[in-house]
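Enquirer: here's a sequence, model it:
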Amino acid sequence: MRAAPEVVLAWRGPVTDGEMVDLVASHGGAPVAGWWDRIRPHSLGWVTARAGGTLLGFVNVAWDGGDHAFLLDTKTRGGHQREGIGAMVVRAAVERAREAGCEWLHVDFRPELQSFYLDACGFRRTDAGLIHLPGTALSR
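Expert: Below you'll find the predicted structure:
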């Protein structure tokens, strides 16, 4: 896949745990060494965006093995945010989930990312439920 002359997108392209740590740190995130190596086997796939070999963007697509896929961990290198790279990797992930036969692609996001996911990427608002497991006891 080719998104723009300088940015090359790849589905399930090679990406190391060290590159993921560097990408997360580049935008002020809190990287966890070993994270990518642990979750990669549970993914339907992922999209990488590179320029000159440098990892500029990433998104992971997890799934239930059937109709539902889940967009996770959309990331863009700190110095390249607001250049459309995040939207490019998300659009590529949407197409690949569709090609895999998924019927639904879910995404959760913080309120400040609403315009990115709803406007730039085409997701629609939906009702959902969420339990924060470490801090919640279920009542019967």
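
Enquirer: please count neighbours and contacts with C-alpha atoms only from this point.
Expert: OK.

Enquirer: just the element for the residue nearest to the spatial centre of the chain, please.
Expert: Nearest residue to the geometric centre of the chain (CA atoms, centre = their mean): Val59, 2.4 Å. Secondary structure from DSSP states H and E places Val59 in strand 54-63.

Enquirer: contacting residues around the helix or strand following that strand?
Expert: Downstream of strand 54-63, the first helix or strand assigned by DSSP H and E is strand 68-76. Strand 68-76 is contacted from outside by 23-24, 27, 44, 56-63, 85-86, 90, 93, 97, 102-108, using CA atoms under 8 Å, 6 or more residues apart in numbering.

Enquirer: look up how far Ile131 lies from Thr48.
Expert: Distance of Thr48 to Ile131, given as CA to CA, to the nearest Å: 30 Å.

Enquirer: run this one through as well so I can compare:
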Amino acid sequence: MIEYVTNPFPDAGALDDFWRRAWGGPQPANYGQVLGRSLAHLGAMDGDRMIGFVNIAWDGGVHAFILDTAVDAAYRRRGTASELVRRAAELARERGATWLHVDFEPHLEGFYRACGFGPTAAGLMRLSP
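Expert: Have a look, this model is predicted:
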């Protein structure tokens, strides 16, 4: 049974272990500081093992942003990511956000459209190589 937890603040070792299973590499440096500034983050747990994650960043006002949606490779295609995004949207709304944004790679468009995100025009500027 998968349990969804708001703001689990996993320790660095547990988060790094999950990140390697989900993303295939180490977590970004100082990610705990990122979570401390977020509107919220959600973890999907199988017992004490994190198997899914999403971060909800925000601008301090009405805009929230879905970041780092990920599921452990062994748990994919079970609806976990969709449930994380659904719960993230609900939590962002409860905490005062009016808009929920997400950026995604082209191969994830179908997933995010199915989650309820519509198309928008946007811009992106790379700041470092």
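
Enquirer: quick revisit: what's the match for the residue nearest to the centre of structure 1 in structure 2?
Expert: Counting by TM-score structural alignment, Val59 of structure 1 lines up with Val54 in structure 2.

Enquirer: which residues of structure 2 fall in helices?
Expert: Secondary structure of structure 2 by DSSP state H: the helices cover 12-23, 31-37, 80-94, 109-114.

Enquirer: between those helices, which gets nearest to Thr6 of structure 2?
Expert: Taking CA to CA as the criterion, helix 80-94 is the member of the helices of structure 2 that comes nearest to Thr6 of structure 2, at 8.8 Å.

Enquirer: who are the packing partners of the closest one?
Expert: Contact analysis of helix 80-94 of structure 2 by 3 or more CA pairs under 8 Å, 6 or more residues apart in numbering; DSSP states H and E lists strand 40-46, strand 49-58, strand 63-71 as its packing neighbours.

Enquirer: go again with 7 Å.
Expert: Judged by 3 or more CA pairs under 7 Å, 6 or more residues apart in numbering; DSSP states H and E, the packing partners of helix 80-94 of structure 2 are strand 49-58, strand 63-71.

Enquirer: output the ones you listed in a markdown table, with distance to Pro28 of structure 2 appended to each entry.
Expert: Shown next, in a markdown table, are those (distance: least, CA to CA, whole Å):
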| stretch | distance to Pro28 of structure 2 |
| --- | --- |
| strand 49-58 | 13 |
| strand 63-71 | 11 |
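
Enquirer: what's the most buried one of the ones you listed?
Expert: The highest mean neighbour count among the helices and strands packed on helix 80-94 of structure 2, using mean count of other CA atoms under 10 Å, belongs to strand 49-58: a mean of 23.

Enquirer: give the aligned equivalent of Gly96 of structure 2 in structure 1.
Expert: Structural alignment places Gly96 of structure 2 opposite Gly101 in structure 1 (criterion: TM-score structural alignment).

Enquirer: leaving out chain neighbours, which residue sits closest to that match?
Expert: Excluding its sequence neighbours, the residue lying closest to Gly101 of structure 1 (CA to CA, 6 or more residues apart in numbering) is Asp67, at 6.9 Å.

Enquirer: ok, that neighbour - how many residues close by?
Expert: The criterion is other CA atoms under 10 Å. On that basis, Asp67 of structure 1 has 14 neighbouring residues.

Enquirer: and if you look at Leu39 of structure 2?
Expert: Using other CA under 10 Å, the number of residues around Leu39 of structure 2 comes to 21.

Enquirer: quick one: contacts for it?
Expert: For Leu39 of structure 2, the contact set (CA atoms under 7 Å, 6 or more residues apart in numbering) comprises Ile56, Ala57, Trp58.
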